[in-house]
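S.K.: I'll drop the sequence and a predicted model, then ask my questions.
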Amino acid sequence: MIPVLGFAQANVAVLGLGRSGLATARALRAGEATAVCWDDNPAARAVAEAEGFTCRDLHKQGAFDGIASLIVSPGIAHLYPSPNPVVRAALEAGVPVDNDIGLFFRSIATPEWDNFERLPRVVAVTGSNGKSTTVALLHHILSEAGKGVQMAGNIGRGVLDIDPPQDGDVVVLELSSYQTELARSLTPDVAIFTNLSPDHLDRHGGLGGYFAAKRRLFSEGGPDRAIIGVDEDEGLFLAGQMSMGQVDDRVIRVSSGRKLGGAGWNVFARKGFLSEYRKGRQAGSIDLRAMTGLPGAHNHQNACAAYAAARTLGLAPRMIEGALETYPGLPHRSQTIADEGGVRYVNDSKATNVDSAAKALSAFKKVRWICGGLEKDGGLAALSGNTGSVQKAYVIGREAAKFALQLDVETEVCSSMAVAVERAMADAQEGETVLLAPAAASFDQYDNFEQRGDDFIAEVTARLV
């Protein structure tokens, strides 16, 4: 646990008592603060009270009297589409609003660090797609190299729930736009921006607000190194904003699908090969084509970002290559679950938006595509031109028929996962891939994308036995 610094003997309100909220309350208590907790869910309050925390209805008049700060869980809106009433009350009372990420960065460094030979470092990863894979991949690389490393944030443990890092350790964080937008302190040593595609637009007041939330990790934090995917205009702009000139190697530009030129530090993947160039000269090269844990151009972009971070942390290209070869992949992200009779079965339930689904489709030559769910803002128009590998789509979800009408491929409305898997497996031929890449949220039928992916795995496995 990371004890929260700066609030000793103070009352700090905690709104939302899920994983991050409870971890925050514990870390505040460890830092000798008093956590005043609230969640609209009585069951969540009961869990907190069982641990000895005081719960106070923060909706009531005067609830913020004597409160030093309000700490908000990521899912709670603080601005768009409208502030949560408790957040509004705190702001009207002049109480600062923060989140666990802000507390982490203000508390991570302690006087003990003065005795370390090598200071711990924090790598923070944000972007629309590929964050989890990039974090898990970098964690795997550093672990294989014998480094002390922990991953936290949206993956692994809550940021305040990790162990205090020791001499030379690395903490790798996955940070969503919800987290970067509100955190009052953002000071990573290395910051990574993977890419940008429309997502969470209602929460951020549009695409510009969404990009601005992610940009704060760089503009507010001033990382020693910025690793930036430049395949979208926003990333290209961000790299330009962070760089002081063409040879400024504090910025590492990353791309998938094209060679990057110039005198700076570039890492790119093209035709399945990762290349590193510094000052116009090649410094490393890795063949990614046979690495089953990293299929497709989108995973090659993730590999480039993780490779660049590992290089800034002092690892040699050959060491990184060996670790990439043994990376098993993450559940629900281009996860191969079976290869039977020449047919490959891939679970990419995390492909919850159009951009990530398009990238998943491009990773395979002939696809039996299981898709559908709760459609996100912006519709499915961006899939047009990205479905050339699709032999047929098997559409699930409560509004499967409406979803299917928007696709430019042959479709079959299946509604349930069981029917979709049954039909796709019956149609699949040798050399094809049955791919779950929904291009939609899961909440119309499942609690989360993990549950949806587990259902796909169970249905496939049952029919292969």
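M.R.: Structure received.
S.K.: switch to C-alpha atoms for all contacts and neighbour counts from now on
M.R.: Noted.
S.K.: Just say helix, strand or coil for Gln150.
M.R.: strand (DSSP: H, G, I helix; E, B strand; the rest coil).
S.K.: Hmm, it is touching Val171, no?
M.R.: Yes: proximity of Gln150 to Val171 meets the contact threshold set by Cα atoms under 8 Å, at 4.9 Å.
S.K.: leaving aside the residues next to it on the chain, what's closest to Ala90?
M.R.: Phe64 (6.5 Å; Cα to Cα, 6 or more residues apart in numbering).
S.K.: quick one, what contacts the one you found?
M.R.: 58, 89-90, 93, 95 (Cα atoms under 8 Å, 6 or more residues apart in numbering).
S.K.: What segments of the stretch 151-300 of the chain are strands?
M.R.: 170-174, 190-193, 225-229, 251-256, 265-270, 273-278, 281-287 (DSSP state E, counting those that start in this stretch).
S.K.: Could you say which one of those strands comes nearest to Gln301?
M.R.: strand 251-256 (5.0 Å; Cα to Cα).
S.K.: could you redo the strands of the stretch 151-300 of the chain as CSV and give each row distance to Asn11 and mean neighbour count?
M.R.: Shown next, in CSV, are the strands of the stretch 151-300 of the chain (distance: least, Cα to Cα, whole Å; neighbours: other Cα atoms under 10 Å):
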stretch, distance to Asn11, mean neighbour count
strand 170-174, 28, 25
strand 190-193, 32, 28
strand 225-229, 36, 28
strand 251-256, 41, 28
strand 265-270, 47, 26
strand 273-278, 50, 20
strand 281-287, 52, 15
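S.K.: take the one below as the second:
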Amino acid sequence: MIPVNGFEGQEIAILGLGRSGLSAARALRAGGAEPVCWDDNPAARSIAEAEGFVCRDLGHVDGFRGISRLIVSPGIPHLYPVPNPVVAAAWDAGVPVDNDIGLFFRSLAVEDWDDHGATPRVIAVTGSNGKSTTSALIHHVLRHAGRDVQLAGNIGRGVLDIDPPGDGGIVVLELSSYQTELARALTPDVAVFTNLSPDHLDRHGGLGGYFAAKRRLFAEGGPERAVIGVDEAEGRFLANQLSEAAVDARVIRVSSGQKLTGPGWHVFARKEFLAEWRKGRQIASIDLRGVQGLPGAHNHQNACAAYAVVRTFGIAPRVIEAAFHAFEGLPHRSQTVAEAGGVRYVNDSKATNVDSAAKALAAFGKVRWICGGLQKEGGLEALAAASGSVVKAYVIGREAAAFAMQLGGMETEVCGDMATAVARASADAEDGDVVLLAPAAASFDQYDNFEQRGEDFAAQVHRVLEQAGGT
């Protein structure tokens, strides 16, 4: 645990008692603060009270009397689409609002760092798609290279639950826009922007607000190094803002699909080869074709970003290449769950928006596509460019028929539920086909989260194969 410093003897309010909220309460108590907790869910309050925390309805009149700061869990909106009433009450009371990420950065450095031979460093990764895989891949390569490294944030452990990093220790954080938009302290040593596509627009008041939340990681923190995906205009804009000159090596531009030119530091993937260029010369390359844990152009972009980050730590290209081959990928992200009869079954339940689903589709040849769920804003038009790989779509979700109607001239079958979709896709599949779950939608109409949806897909695949005598 990382104790939160600077609030000794003060009452600090915690709104939301999920993983991050409880973690923040524990870390504040360890640092000498007095947490005052609240969650609308009585079960969550009971858990906190069982740990000895005081729970008080912060929405009541004078709820913020004596409170020095409010810590808000990431799932609670503080501005759009409407401010949470407790957050609004904190504004009216003049109480500063923060989150656990802000607490982490203000409390990470401790006095014994002065005795370290190498100061601990923090890598923070944000973006619309690929940030989990990129974060996990950075962590994996650094561990493969023998570094002392921890993975936390939106993946792995809560940021305040990790051990204080030791001499030369490294912390890799995956940060969502919900986390970066509110944190009062954002000071990573290396910051990564993977890409941007429309998502969470209601939470951020539109695409501009969404990008602004991501941009705070760079504008507020002033990282020593910035690794920026430049395949969208927002990334090129951000890289330009952070650079003082074309040769500024503090900014590393990465891309999947285009060759990057110029005198700066570039890492890009084309035709399934990763290349590193500096000052107009190629420094190294890696053949990505045999890296099974990173299939498709979208994962090649993740590989480029991870490669760029670990190169700033002095890791040799040959060590990175070996680590890439040992990377198995993450659950629910282009995860192969079975192969039988020449058919590959791939779980990409994390593809919850149109852009990520399109990238998943583009990674494979003949696809029997399981899609559908709680549709997000923006429609499905962006999937048209990737639909050429789709042999047939099998649509699930409560509004499956309406979802299927938006898939244009594609052959579709309305299945409704996962069991039916997997059974029908498996029955239709031929040698060389990929049965791919890439929903292009949220899971909440039928599942608690995308993990549960992916687990159901895997379970249904194994059930169908067992019934067919497969393995």
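M.R.: Yep, it's here. Source: prediction; values computed, not measured.
S.K.: before we move on, back to that, looking at the strands of the stretch 151-300 of the first structure, which is closest to Trp369 of the first structure?
M.R.: Of those, nearest to Trp369 of the first structure by Cα to Cα is strand 251-256, at 23.5 Å.
S.K.: Next, the buried residues of the lengthiest helix in the second structure.
M.R.: Secondary structure of the second structure per DSSP state H: the longest helix is helix 450-468. Neighbour-count burial for helix 450-468 of the second structure flags 450-451, 453-465 (criterion: 16 or more other Cα atoms under 10 Å).
S.K.: cool, stretch 232-244 of the second structure as well?
M.R.: 234-235, 238-239, 242-243.
S.K.: Ok, stretch 105-116 of the first structure next?
M.R.: So, applying 16+ other Cα under 10 Å, buried residues of stretch 105-116 of the first structure: 105-109, 113.
S.K.: hmm, back to that, how is the residue nearest to Ala90 of the first structure assigned, secondary-structure-wise?
M.R.: Classified using three-state DSSP, Phe64 of the first structure is coil.
S.K.: any idea what it aligns with in the second structure?
M.R.: Using TM-score structural alignment as the criterion, Phe64 of the first structure maps onto Phe64 of the second structure.
S.K.: if we can go back for a sec, take the contacts of Phe64 of the first structure and write them to TSV, including secondary structure.
M.R.: Formatted as TSV, those follow (three-state DSSP):
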residue	secondary structure
Leu58	coil
Ala89	helix
Ala90	helix
Ala93	coil
Val95	coil
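S.K.: now those residues: which count as buried?
M.R.: Buried, going by 16+ other Cα under 10 Å: 58, 89-90, 95, out of the contacts of Phe64 of the first structure.
S.K.: What are the buried residues along stretch 51-61 of the first structure?
M.R.: Buried residues in stretch 51-61 of the first structure (16+ other Cα under 10 Å): 53, 55-56, 58-59.
S.K.: can you check stretch 384-396 of the first structure too?
M.R.: 386-387, 389-396.
S.K.: How about stretch 432-450 of the second structure?
M.R.: Under 16+ other Cα under 10 Å, the buried positions of stretch 432-450 of the second structure are 433-443, 446, 450.
S.K.: need the helices for the stretch 1-150 of the first structure, in chain order.
M.R.: With DSSP state H, counting those that start in this stretch as the criterion, the stretch 1-150 of the first structure has helices at 19-30, 42-50, 85-92, 100-107, 131-144.
S.K.: Likewise for the stretch 251-400 of the second structure?
M.R.: Using DSSP H, counting those that start in this stretch, helices in the stretch 251-400 of the second structure cover 296-311, 317-325, 354-362, 400-405.
S.K.: Packing partners of the last one?
M.R.: Applying 3 or more Cα pairs under 8 Å, 6 or more residues apart in numbering; DSSP states H and E, one finds that helix 400-405 of the second structure contacts strand 390-396, strand 412-416.
S.K.: what's in contact with it?
M.R.: 372-373, 375, 395, 412-416.
S.K.: Kindly report the same for the second one.
M.R.: Residues from elsewhere that reach helix 317-325 of the second structure (Cα under 8 Å, 6+ apart): 137, 140-141, 144-145, 284-286, 290-293, 307, 311.
S.K.: mind running it again at 6 Å?
M.R.: For helix 317-325 of the second structure, the external contacting residues (Cα atoms under 6 Å, 6 or more residues apart in numbering) are 141, 291.
S.K.: tell me the average deviation of it from the first structure after fitting.
M.R.: Its match in the first structure and helix 317-325 of the second structure itself, once the structures are fitted together, sit a mean 0.4 Å apart by mean Cα distance after the TM-score superposition for the first structure.
S.K.: Same question for the first one.
M.R.: Once fitted to the first structure, helix 296-311 of the second structure is off its aligned match by 0.3 Å on average (mean Cα distance after the TM-score superposition for the first structure).
S.K.: Distance of the spatially closest residue to Thr411 of the first structure that is not a sequence neighbour relative to Ile457 of the first structure?
M.R.: Leaving aside its sequence neighbours, Thr411 of the first structure sits nearest to Ala393 (Cα to Cα, 6+ apart; 4.6 Å). Distance, Ala393 of the first structure to Ile457 of the first structure, using Cα to Cα, to the nearest Å: 18 Å.
S.K.: same thing with Val170 of the first structure?
M.R.: 33 Å.
S.K.: Look up the closest residue to Leu437 of the second structure, ignoring the ones flanking it.
M.R.: Nearest to Leu437 of the second structure is Ile370, by Cα to Cα, 6+ apart, at 4.7 Å.
S.K.: for Leu330 of the second structure, same thing?
M.R.: The nearest residue in space to Leu330 of the second structure (Cα to Cα, 6+ apart) is Thr133, at 6.6 Å.
S.K.: Ok, Leu464 of the first structure next?
M.R.: In space, Leu464 of the first structure is closest to Glu340, 7.8 Å off (Cα to Cα, 6+ apart).
S.K.: now Gln10 of the second structure
M.R.: The nearest residue in space to Gln10 of the second structure (Cα to Cα, 6+ apart) is Ala33, at 5.2 Å.
S.K.: what's the neighbour count on that neighbour?
M.R.: The burial count assigned to Ala33 of the second structure is 21, neighbours taken as other Cα atoms under 10 Å.
S.K.: ok, now which ones touch it?
M.R.: Counted by Cα under 6 Å, 6+ apart, Ala33 of the second structure has contacts 7-10.
S.K.: That one and Leu103 of the second structure: what is the separation?
M.R.: 12 Å.
S.K.: now Leu58 of the second structure
M.R.: Taking Cα to Cα, one finds Leu58 of the second structure at 20 Å from Leu103 of the second structure.
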